[in-house]
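Visitor: Output the structure for:
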Amino acid sequence: VTTLKPGDAAVFDLAYTLDNSGNSLSSPTNIIVTPPNETHTVTLDWPAGAGDIKGAYTDVQVYPTHTTK
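Guide: Below is the predicted model:
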């Protein structure tokens, strides 16, 4: 469980198989996240410089959050 106080920040890791073929059909520009214990989503920019996704968007896995402290 990650508990954030006002002003705190959290990070999470994305994992997926890289497509180095140059033929990837997945080109995300953002990711929609629903924070734990929330009902609304937050739209974040896709990480700059992230490699192309091999497979579908659904193949991207999100690993648990942790605070930046």
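Visitor: going forward, measure contacts between C-alpha atoms and count neighbours the same way
Guide: Fine.
Visitor: In space, what's closest to residue 43 - neighbours in sequence excluded?
Guide: Leaving aside its sequence neighbours, residue 43 sits nearest to residue 32 (C-alpha to C-alpha, 6 or more residues apart in numbering; 4.5 Å).
Visitor: I have a second one here; can you model it like the first so I can compare?
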Amino acid sequence: MGYRRDTVHAFSRICCESIAKAKAHGDPLVLTFGKVDPQPNTVNVVPGKTVSPWTAAIPMPVS
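Guide: So this is what the prediction gives:
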């Protein structure tokens, strides 16, 4: 396991830390992770690349 470089595992850690920081910031911050695309997306192959769009925004108040 020491040689394993699983990008999905790394991405999940980024997600957890980002969500924790967004919660600490508080409302009205919105954090969204889109589709997660590990590459190659093949059974029994450790992904070497993970692509996911994400957005962090503070919505503008509606007057």
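Visitor: Give me the TM-score for this pair.
Guide: TM-score for the superposed pair, counting by TM-score structural alignment, normalised by the length of structure 2: 0.28. Supporting figures: 32 aligned residues with a C-alpha RMSD of 3.5 Å.
Visitor: circling back: just checking, the residue nearest to residue 43 of structure 1 touches residue 62?
Guide: No. Using C-alpha atoms under 8 Å, residue 32 of structure 1 is not in contact with residue 62; the gap is 11.2 Å.
Visitor: And for residue 16 of structure 2, the neighbour number?
Guide: For residue 16 of structure 2, the count of nearby residues is 11 (other C-alpha atoms under 10 Å).
Visitor: What of the one 3 residues further on?
Guide: Close neighbours of residue 19 of structure 2, defined as other C-alpha under 10 Å, add up to 16.
Visitor: Can you classify the closest residue to it other than its chain neighbours by secondary structure?
Guide: Computed as C-alpha to C-alpha, 6+ apart, the closest residue to residue 19 of structure 2 that is not its neighbour in sequence is residue 31, at 7.1 Å. Look at residue 31 of structure 2: counting by DSSP: H, G, I helix; E, B strand; the rest coil, its state is strand.
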